[in-house]
Structure formats: structure tokens, C-alpha cells
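Chemist: Task: produce atomic coordinates for the following.
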Amino acid sequence: MRKKNRNKLAVMLSAAMLMSALPGTAFAESATNPAQAASDAAGGASSSSEGSAGQIETEAPVDVAITKEKAEALARQYVSIPKEYTLQGASFSMDVLAGGKRNAWGLDFVKKANGKHVGSIYVRIHADSGQLLEFSSYTNNPSAKPTYPLKVERDTAQEIALKFIAAVAAKYEDQIQYNPDYGAQLLPPLTGAVTHHIRFDRIVGDIPYVDNYIELQVDSEGHITSFSLQWDDTAVFPKVDTKLTPEEAGAKLREAASPQLSYIVPHNPQGVRKPMLSYDLQAIAIDAVTGELKGSNEHYYRAGTVSETPVSEKPLGEAPKAGTVTEKQAVDAVKAAFKLPGDAELSSSNYSEQHNEGTGTNEAYWHLGWTIKKDGKETGSAHASVDGRTGAVRSYYIYYHSEQAGGNQSVTLEQATTLAVEAVKKHLPWLAHELYLVKPHPDQYKDIQPGEHTQYYLSFVHKVHGATAEYDNVGVAIDSRTGDVVNFDANISSFAYPAEAPALISKDAAVDKWMDYYRTQLTYRLVQQFTWNGQPIPIEKYKVMLAAGEIDANEVKTSTEAELVYRLVPKLVEESVFLDAQSGDWRNRETGEATQLEKPQAADIEGHWAQRQLELMVAYKALDVKDGKVRPNELVTRGELIKMLVLARNAGRSPILYGAADGAEGKASFDDVASNSSYFVYVESALEQNLIDIGDGSFNPEGKVTRDEMAELIVRALGYNALANYDYIFQSNFKDAAQIANKGQAAIAVGLKIMSLSDGKFLPKKQVTRAEASVAFFRYLQSRADLQEAPIRM
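Modeler: Purely as a prediction, here's the structure:
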């Protein structure tokens, strides 16, 4: 809604100026009585000239209760805008609501220093009531740095948000309910640069209306950086005497659920990527009173509906054999496939080869271009891509600089569809039984007049054994006057699929799994109602009748009403997942690795001296949990330690390797950490970042780690390893200094309180436990935040 359809009344602020961080307490203190502030402004309070230098003084041509000057006065009271922030721009806009409209002022305040923008605050004020609708702020302060762990956790941020709401939107206090799911981070943060997203949903008769809410952002220092009141006071909610129970609704939703099969290709950093079968289930909703499914459960794709049957029942030919295709053969293939004008001149030809690491195959392509001339003048061009191994045309496109004569014929959508299907049969005969036409919606080309020159775009979905290959697509464009194919694009991957359909879990079993993923939510939602000749008509029928010209849009009355529904809403899950249609396991959508919706809890760390740090490592899977135990007092392995370090440096995300995995071979740098090892990506990433050395070519992932080795690893991660080699500049009084190989590193680790001494001894040969390693890396995160260097200002 922000800044939408604004009419500019003054010089507007650059889009790059966004938000500033001012203490939330300052905001709350400045608006202890916002109702009084609004009343004062509406009664004639004028903005102070103080802090308004540079403002363009104009009288806004609008008739509302709150003038621009009053809106500025309110903004400065609500948000406590410092006087050095001047009003840079103002805009007036109107929002359409369910039963009316809302006028609003948008105000941009800017702070400048030495001619540069160093801060900005945007405020939106209701132009009739004076209510604060929105604010956001930004300060360019490169010297500010976050601390770790967070000073303000999410529960405290919630309290700060409630205090601010009480100050600026008190009338809504008893109509909202905290939404614990929105913006929640299931994984504890590994950095102090965190903003808490807090939302309070509107409650109507004990039922949430989740499309209305109050949302705030609170940073880890406790500053409110944004506020948004998304609320429609004109919405009318129906009185509901009876409704389905949650159990009845769950049964109805389960009955309506229809999982769809699809192939997806998770990213595999360890070698060749392989398609995996997934059962997908989109969230659906039912009427909370009748249990009727709301909306269509048809499978829509792009701008149409996927046909239930393929282009042909069986393959219409064999796939072309791989070989070597010459330029002449590539050119002949294009000329044989499409109506390339006879006077077209070949103007460009390029051949390229590449190894596709994702599929493990070698690919080659001819990229060809033609210039089309008439009477010696260039009138158009054509381009094509041909598979350099098989000679199959992958893409074709022809373009004319000016409209060409096309005769008197006019191709209908139905005729264009037939032509597109025939083109697919001709150019992809070996795939015709796996390609499904996407039928365009009836009104997509309703405005085309007879003889008008345009193009029909038809697309096809690739299905293998009934499962949609989401990464493949085929598109055909047909000229509406000539019926010629003017664009053909066959983006079909070279993945290998099983000859026979694999055994799958049942659809009922898939639904059971997905019902564990979703939760059932009772809520209101707004829907448009259409009435024609005094009778209500469904939106689908309205669109069809309008497209067919059976009704005039001006004859149809529209209204917006609220309806009560039960709907499926995803539960909080740490990662993006998919359901393996063959095994029934949940898998990570990015990596394809097996996972769980609910992570196992370690039963042997409750009350442990390193409980918090161990929980952090377990949350990020840096330490595994076996049989419900994390085994904190066991010795940590080299593989586990490297995984901890890389995750810590990468904010908890698994690293992406560039060039470490070599296609099908999955070539590894160390002879004892193969590409299928769970440590592979972490060890290779550590090597790329110069955290470890190649040495003799072995890594020994299951080997144990001494305190001496861990100190060097941590100091390398901090970027001080070269400095640590000058150990004589560090003051250290270790009793066992003579036994320490890495004295400078030990001194830095101890000096930063990442590692500690025992009776004055560093104990360099002592092997590190899983708990000790967890604590060390937690302290590493703290030190990394403390050591963040601010730039020197000259």
C-alpha cells in the first residue's frame, strides 16, 4: 500500500532512502497521548518552522480534515522526528477499502550532512482521523556494529512493540493478538545483525482476521525501525451461529486434499544432480460452516489449465542419436523445420561446447542468425539454436521490423492451438507422449479482432510417468494472420529417468504426511461478490460471461464481504522441504538430504555447563544427535570442528562450492574426504577460504583435535593468523609455553577469552571435547562481533 499511486506534491525522496534506527523508547515517550495529538492537529495546530528548512511551501489541492501541515505536526509527535530532519517531500493518496476509501498523507523527512543523505524517516498519516498508519526509518551509520549475542531477544522485542502500539494506536490494543509464527526464527542467530519482525493479527469475535494486522520491526538493540497498521475499519463480518469443529474441518480438508506428483532437482554440491519425485500439496481452504472447498482445486499452470491427456498416446518417433553436427547440417535442420524466408542470409554462426556439471553430460550448440532483406533493405531477422550433438532445433525466433502482409485470413485461438500441437509433434516426436498442452483461459485473447496482427502463445508441460518436470518447458508462438510458427523454445533437460514408473507411497499416505506439515487455521478473508439482474453469480461464471460478451461489466454490481474459512497453513519448519514420493521421507529442498519436520532433542545436555552452546551446534547440525544423545563429553573430530567453523563463518548456511565438485566424478581435494562424505562441502570450503592446508593430501576427518590445533584454526578464521606468527609481540605467561607450537595463536585465543587456561597452563596437547568446541565457537562469534572494525573518518 505504501507510496502506491501517489500524486507528487513536492520534490520526492530518492527510492534508495529507506529506514533509520531511533530508540523505541523515544517514540513511546513522544506520543503518550496520540489521541490528544490528533485532536490538537485537527483543531488547527500548525507545524513548527523549526526543522522545516528547505521544504517547498505549496498549498495542497485536497479537501481533508488533516492538512499537510497538520500531518507533519502529527508525524513529529508520533515518531519524535529530530528537528534536524526536514520535510523533503509529501504525497497524498487514496486507499480503496471494502466499504469505502481512506485518504492518507505520506511524508518523507531527510537528514543531510555535508550535502549527503545520512538518514530518512517516512511517515504515513490518515488524512481524516490523524491516525499513524505507517513509518519506517534508516540511518547511514557505518560505525554502528551489532553485538553478539543479541541484546534484545524476540520476547523482549514483543514487549517493546506492545508499548509502542499502546502509545500510537491505543484504540486497536484490545482487538489484536500476537502471532507467534510470523517472523519467528527457529534457528538461533549466529550474528548480532538481526531484526525482529513482530506481528499482531486482528481479532474479530475471538477469530483472527489475518489479512488485517499491526506489524513492527525491532532491531537487536531494541530500536523500532518500522510500524505498519494494515487495517480496514469498513469490513463487515458475518454473524456465524454454528461452524465446523476443528476436528470436522480437519477431516474435510483431508478429504479435499489432492497431492500432485512432480520431479524436482535439488542442488547437489557433491556431483551430478538427479531428479527426485515429490508429492506436493498446496494449501487449500474450506467454508467454515458448510465444509465446501473454496476455490478450484484444478491444477493451473501459468495462464491456463493443463490438459489431462498428452499430445499423443505414444512416442511418434525416436530421439535423435548423438553424433557431430556440422554448421551446414544445423542450418539445414532449421530450414527444414520452419518457414525461413528464401532470401534470408546467414549472418552469424557460433559453436560452443560445455560440460554440464549438474547432469554430468557434455553439451554442444550451434547458435545461428539470419538477416532478412527485401529490395536490398533489411526487414527482419531470425535466430535459432541447434543441438550440436543431435541436430535437434532447440529454439527458433523470427522478427520483422514492420508489419508484414498476411492476407485476409484470421487464425482463431483454436486453430493456433492445433498448429502449436502439430509443431510439437513435428519437432519433438520422441517426447509427444510426455508433453501436455496448457489450455489458455478463454478471456486471454478475447479482444483480438478479425484480421488483427498478433501472436498466440501456447505452452506445454513435460510430465514423466505422470509427474511434472518443473524445470522443463516448451513454448510455441503462432502468428495470428499467417498461422506460421514465429517462436519455438524447447527447454528440455538431459536428465535420465527410469524406464518404468517407480513404486510410490499411496496418495493417502502422502496426505497424512502433509497434514503433519500443515496446521488448520480458522480465519476470515475478504471476497468479492458479483450480482447481475438481482442474482448473485460466481466469479468464475462472471469472467466467462464477460469474456463471451454476454454481459456488460457496468451491469454487474460488486461488493466485498468477509467469509469464515478453515485453511491449511504451514507449521514452522527450519528449512524448505519436499516429500519424497518413493520413500515417504521429508527431504531438504536445496540439498535433497533426508530431514525431519521436528528436530530431535538431545536428552543428555539438560543442565550441562555448556548447554546453550551445545544447543546452538545441534540446531545447525554441526553436531549430530544419535539415539537422543549429543554426547557432550566425547572428543570432537576434525570433521565436526571444521563443520562448526564453516557454519559459524557462513551465518549457519551450508557453503556453495565453485569448482570443487567436478561433475560426475565429484573430485575431492583430500583423498580421505570423498564427494559423498557429509563433511565434503565443509572441508572443501575451509580449503577455499585458506582455513586449512592441503598438506600431504589427507585430512583425517575422524581424527581428534588438540587445543593447540583449535587455537590456530580459530585465529585463522578471525584473520589474525599471519599476525600471530610474530608471537614475540604477544604477552603470554603460560606455564607450559615451551610445549605450545602456536604460541601467538594461543595468546590471541586466550586474550580474547575464546579459550581459557587451567591453573596457568594452556594444555596444548589436550584433546578437545564436543562441549569445549561448542563453547569456543560461541565465544568466537562474540569476538568476531567485538572485533568488527569501523572505518576511520578523516
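Chemist: C-alpha only now, for contacts and for neighbours.
Modeler: Will do.
Chemist: quick one: contacts for the nearest residue to residue 728 once chain neighbours are set aside?
Modeler: Nearest residue to residue 728, sequence neighbours excluded (C-alpha to C-alpha, 6 or more residues apart in numbering): residue 744, at 7.6 Å. For residue 744, the contact set (C-alpha atoms under 8 Å, 6 or more residues apart in numbering) comprises 723, 724, 725, 726, 727, 728, 730.
Chemist: for residue 369, same thing?
Modeler: 346, 347, 348, 349, 381, 382, 383, 384.
Chemist: ok, which pair from these is furthest apart?
Modeler: Spatial extent of the contacts of residue 369 (C-alpha to C-alpha) is set by the pair 349 and 381 at 13.6 Å.
Chemist: Please say which of the two ends up with more neighbours.
Modeler: residue 381 (21 against 16; other C-alpha atoms under 10 Å).
Chemist: Double-check that residue 512 belongs to a helix.
Modeler: Yes. The assignment for residue 512 (DSSP: H, G, I helix; E, B strand; the rest coil) places it in a helix.
Chemist: one more, for comparison:
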Amino acid sequence: MFKKLLSLTVGLSLMLMLSGAALAEESRITNQEQAIAKAKELLPQLIGDKQLSVDFTEDDYRGTGVWNLRSSEERPVRLPLANRLYISLDENGSLLSFNYFDSSLQNSGQKLIDRNRAQAIAKNFLAQMKPHILDQIELEDITYNPYYYRSYDQGMFYTFRWNRLVNGIPVRDNGVTINVDAMSGQITFYDVSWDEQATFPAPGNNIKNPAEISSIVLENLGLYPAYRINPADPSGTKIQLIYQVNSQLSTFDAVTGKPVDSQGNIREFADVKRFKQTFSPQIGGQAALPEYHAKGQITSEKAQQIAEEFFKKLGYTGKVVHYGGGSSVGPGYHIELWDYSVALDPEGDPYGDRTVRVSIDTASGKIIGFQNQSERYTVQGTKTVTYEQAKAIAEQFIKQELVLPYPVALQKQDIFMESGEPYYLYFVRLVHGIPCDLGSITIQVDRNSGNVIGYHTHPLSFTIDAPKRIISPQEAARIFKEGQFYELCYIFPYNKEQGKNKQAQLVYVVKDYGLDIDAVTGKVLSWEIKNAATGIPENHWAAEPLRLLGENGLLPAKEINPDEQITRKDALRVMGSLNRYYYPDKLELKFTDIKPDDPDTDILKRAVAMGLLENQGALRPNDPLTREQLVVWLIKGIGYHEVASLPLKIETPFKDIPPEHPHRNSIAIMAALGVFVGDKDGLFNPQQPVTWAELATVLTRIAPKLNQRYY
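Modeler: Have a look, this model is predicted:
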């Protein structure tokens, strides 16, 4: 069956691709009917008899008009977006992108396509769609985000990204991305970004080298210590102390070494510094404790009183009304909000003038946000407030009105402000004398009146221990200078009025889209995470499933031992990330051995919502996971629990699973689906601990069933 599916997929790819040759020579699409006809010509079997909705947009970034086509058939509410068909064509009928995943083409237990075969399928598709670019691209050595960043469901797939090269230099944001499903061989995602009319300056002898750029950046901007969330941590609550470049911009001119903004303008170093002050970290001392405790709820009467007192304090008169609510979500917190507005006009909206409003935390009663949009563009007099004046106004507001119990520092972001908009002043908390943008405050000051017209606070939601040691600024500078963090590339400047500039610009950018230095160990840190399975031996029996899970962001960022036993929580982390179902915001975990601030709370809530776990008793998260328990969880995950609970005995091939075994039917179903097999003696070994290799193998076999279930 697998061979038939693969043959069908490859054949389909060939048919689709052959129809796409010489697209650039075809006539311009002028209406919806032509767009649908062209899409069916390019992707006939993929579209079939699907009904398509069509709209046209001007895409300034792509530099072309775009026809967007979507399938409009009825789907279950929780169907992953990937199971809908999305196609985009440029105005000349060339395929820009499509996104579609048909989970019905997958069968549980079928053999995986290896990465080499998947790459051949992807390259064949590309050769038919864009034959003229094949000698201008280079396959990227992909880095991977850790599993908790997996944001959509397209089964398990291989990703291939080809970057454009001109004069041997990479072109940022020009290239091709293709995803190939590892089960069926179908191409599930295709996207090309290619500026056909662009011009590229040849690199001259005056181009600086990476070492010179590093020295210039270090001398003129320097490094500063900061706290950030560790991107390799699945909970999103682990803090790292780092050194990073003191700059609002990360792009530098290849000739002068000066900062370059998104519009291609060369800026002065003094204008782009993030902080004007220097910082002296405090070693040892007290930990910074979290502010946020999501317990209980104030009464609506109390919230009304808080809102009335706030508006009165700021000089607003009128009836205060409750008109709605929402939530504020960030690392380690989810705050439910009630919104209140003041009726400035007695004859106006009975729910108040919603341009003047406050947001109140329903648990603590704190006002975390205020907005007065009615004054935003109102000119009062002829005086224009300067940035320095706005800074002083914001600092005074923090001191008198917010009365914060901790020091803050202003992080400059003025180079991104439009001239007609209010000033946005972004203050970060100082923790142990170190900037920490977890627990920040944004204040808006009207540049005409000087009034504070808005603010929003973000709580610090977890503990930050005081550092025990930190490398010196001199040591950090040495590591930075030796690290060669920058690479030469072409970029396209962009502005709102003119769109993307077709004249490319030679600049230096940070490698891997972001690099920092661990301020404790001195290790260079990348924002992109390497696949944890890249170290798996080629001859390991589970090498392919492990690499596939790693490529899909379903393994922890750390390198793993494939034959190491996994814990129950290890397995739940991976399974909870395999399918992005939803869970109610109000869901509370009731496990007796899981603390409210457990870093894996979200994963466990997903497992409960999916039906894998009963929300009670002891979870025993650190116990080894047995084969028997994994079967039970998977049966629930694919929706077969009721079948397995029927009062009958399903035949099983395993000698050590007697008729009276409590999970006999579940084990029998998994065996029938080809997900679990026995050992050489025909034994299932229900109490045997599961290893990473076994988990990867089982999950790649069961993934189609998990993908076909709607939550």
C-alpha cells in the first residue's frame, strides 16, 4: 500500500509540475475565474472538485499582486488549518505558495520515507515550478526550534529550505521552502519568495570582513548584561543571564560598518543604542520573587470601585461602565481581565466611550492597562513634546501613579516610531541591577499635549535567583570578538510608501538570526536550536524515527541517548506537542504531585484535554513510562477507548497478555494497527520501560491516527 501511495504521490507531483512550466510567459490574471482556472491547471488533482473562494491583494513585500484561493468546504471546528487548501498565485499565474495536508493518505504502521527520498520529491517539484532558479540556490543546513514551538499540525514532515545566492552571497528572504510528508510522500507546503526584477551590487574591494565588523560593533555599541527566557526550555520560564549587543538594530553596512535600519538608511551608533546607561550586576543576595498569583476572583462591585477611583484620580468624570473583558498572556502567566470605560458624553454610547478604558486583573484587582485613544492625535496648542520631555513625563508617571516597588530602566525604541504617533516608552525592570524585560511597562505619551494616554504592565511571573557569578565585560568582549557573529548578505530595504526596494543592499547580519553569550559560562548561544537527534548513530535501528521527531520539533533541545528510559512526563511533553488541540482557559490541574507553578503545566493541561490523563490523583511524572501505560494513553489519544472498554476479549498475538489482563483490548488494537510489535519470543513485555527510540518509533507509526482526530 505504501508503495502505491508513494508512486501515486510522485506521479501526481510530476503531473502537477509539468503543467507549471514557463509560467512567467503566460498572460496576466485579471479576474477570479481566471485565477481558479490557473490553479486547477497547476494543481488539478489537489483541487479536484473543491469549491474555492478567491480574493486579490497587493503584496508590497513580494512586489506583486497576489490571488489567494481557499477551499470553502465545511470542516469540523477543530480541524487543523493544514487540512484546508490554501493557494496563492502572482498576477502572472505563477505559483507562489500552497498549503494542504490530506491525513487520509496516511496509514498507521506504514514505512517512513527517508529524508533523501523526500528531498528528491521536493527537488523534482521545484525543478518543474522554477527550473530557472536551480543553479542559484543552496540547500540550507536547517536548525530546529524545540518542540514547544511547534505551531501547526501537518503530520510529520521533512522541511527543505533553499536560499538564493548571488555572487556567492546569500540573499535574505529570497528562497524556497518545501515540506514533504514522511508517511505518504505528499508535498504539504510550498512557498517561494524570489525578486525576479532585483538588482545586486557587486562586492568591491572596500567591503569589510566579519572580524572588522565585530570590532566596530564592539567599540561603538558594546555589550550589556540582560536576563532572557532560555529558548531551549520547554516551559518558557527558565531564565538565562546573557551578554548581548547594546543596539536596537542588528544590520550593519558592509562598507562603513554603521547600523542600517529596515528602510536601508545608515544610522549613527549613538542613535541606535538600546540603553544609554551602564549596568553593574549584583552578585548574590535575594531572589526576585514573582508578582503574579492567579488565584480567586474579586467581585464585580470591587472592580467597579477600582475603575471609578482610577478615572477620578486622572480627572475623568462620567459614568463608569463594565463593557467586556479579555486576557493578557505571557511567559508563565495568563491573566483574565475586565474592561471598564467612562461615559464622557452622557448622550453617547450607554457602554461608555470605549476609547477611554482600563483593564483590571480579575484575580488581584490590579489595573494592568489604561488607554485613552481620544487624545491620541489631538493637537493642543502649537508646542510639540520632545522625546526627552516625554521620557521625563513617563518617569514621573511611574513614580507618582504606578508606585512600582522595583527600579526600572528605559529601553530606547524611538528609531521605530512614526512622526505622527505618540511616544512609546518601554521600561524594563532591573533585577539584581540587570535589565529584564519580563515584567516591563509600556507608557504612551501624546507628542502634542504631553499627556499620558496609555500604559500596560507585564508581571514578573516566576522567581529569578541572584547570580552567583558572571564573566567580566572584558571576557564577554573577547568571546564576542573571536566569535565571528556576522555574515555578509544582500537585503532589500522596505518602507510603507514605496514597498520593497528592488535595489539590494550589501550588509552584515547576525548569523542564525540572533546570537548571545552566556554570562555565566561564556558559551555562545544561538536563538535557533539544533536538532537533538543529529547525534544519533546512522546504524541505530530507530535513527530515522528519532531524526524525524527531532526535525519536527518533537524532541527536547538537549542531545538524547536513544536507548535511555524516558519518564512519564518526557512522553507527555512529546505527545502533548504532536497535535495542537485546545484546552479551556479555566482548566485547573488536580494532580496531587504537580505544583501550580510546574513548568510543564500547559503540556499537562493539553494531555488532560486530549483525554490521555484523568485529572486526579498522583501523576508520578518522574516514574519510568511502561509499554503498557503508553498503549493506554495512545488508545485514548486516537479515540478508541470506548472500543477497548467493550465487554469482549479481542485476540492478541502476544503470549504474555492473558485474557484477564486489564488492558488486553488496548494492546490488541495497537498490535492490529501495526503500532506495537512483540519481541523475538512473541512477548509484549507490558511492564518494560519505554526508551526514546521506542517512543519515536511508536509515535511515527501512530501519528496518522492522532492527526485524524479532532479535539
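Chemist: Can you give me the TM-score here?
Modeler: Superposed pair, TM-score by TM-score structural alignment, normalised by the length of structure 2: 0.65. Supporting alignment: 651 aligned residues with a C-alpha RMSD of 6.6 Å.
Chemist: picking up where we left off before, buried among the contacts of residue 744 of structure 1? Make that a PyMOL selection.
Modeler: In PyMOL syntax, the buried subset of these is picked out as below (16 or more other C-alpha atoms under 10 Å):
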select buried, resi 724+727+730
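Chemist: So which of the contacts of residue 744 of structure 1 are in helices?
Modeler: 723, 724 (DSSP state H).
Chemist: returning to what we had before: per the alignment, the residue nearest to residue 728 of structure 1 corresponds to what in structure 2?
Modeler: By TM-score structural alignment, residue 744 of structure 1 lines up with residue 665 in structure 2.
Chemist: show me the contacts for residue 104 of structure 2.
Modeler: By C-alpha under 8 Å, 6+ apart, the neighbours of residue 104 of structure 2 are residue 708.
Chemist: Can you tell me the SS state at it?
Modeler: Residue 104 of structure 2 ends up helix, using three-state DSSP.
Chemist: Okay, it and residue 65 of structure 2: tell me how far apart.
Modeler: Distance of residue 104 of structure 2 to residue 65 of structure 2, given as C-alpha to C-alpha, to the nearest Å: 34 Å.
Chemist: Which other helices and strands does the host helix or strand of residue 109 of structure 1 contact?
Modeler: Using DSSP states H and E, residue 109 of structure 1 sits in strand 100-113. Judged by 3 or more C-alpha pairs under 8 Å, 6 or more residues apart in numbering; DSSP states H and E, strand 100-113 of structure 1 is in contact with helix 68-79, strand 86-97, strand 116-126.
Chemist: rerun that using 6 Å as the cut-off
Modeler: For strand 100-113 of structure 1, the packing partners by 3 or more C-alpha pairs under 6 Å, 6 or more residues apart in numbering; DSSP states H and E come out as strand 86-97, strand 116-126.
Chemist: Of these, which is nearest residue 376 of structure 1?
Modeler: Nearest to residue 376 of structure 1 among these is strand 86-97 (54.8 Å), distances taken as C-alpha to C-alpha.
Chemist: the inter-axis angle of that closest one versus strand 116-126?
Modeler: Angle, strand 86-97 of structure 1 to strand 116-126, by axes from the mean of the first three to the mean of the last three C-alpha atoms, to 10 degrees: 40 degrees.
Chemist: Burial check on the closest residue to residue 510 of structure 2 other than its chain neighbours, number of neighbours?
Modeler: The shortest distance from residue 510 of structure 2 to any non-neighbouring residue, by C-alpha to C-alpha, 6+ apart, is to residue 486 (4.6 Å). If you count neighbours by other C-alpha under 10 Å, residue 486 of structure 2 ends up with 24.
Chemist: try residue 374 of structure 1
Modeler: Residues near residue 374 of structure 1, counting by other C-alpha under 10 Å: 10.
Chemist: ok, the nearest residue to residue 95 of structure 1 once chain neighbours are set aside to residue 125 of structure 1 distance?
Modeler: Nearest residue to residue 95 of structure 1 in three dimensions, chain neighbours excluded: residue 102, at 5.1 Å (C-alpha to C-alpha, 6+ apart). Distance of residue 102 of structure 1 to residue 125 of structure 1, computed by C-alpha to C-alpha: 10 Å.
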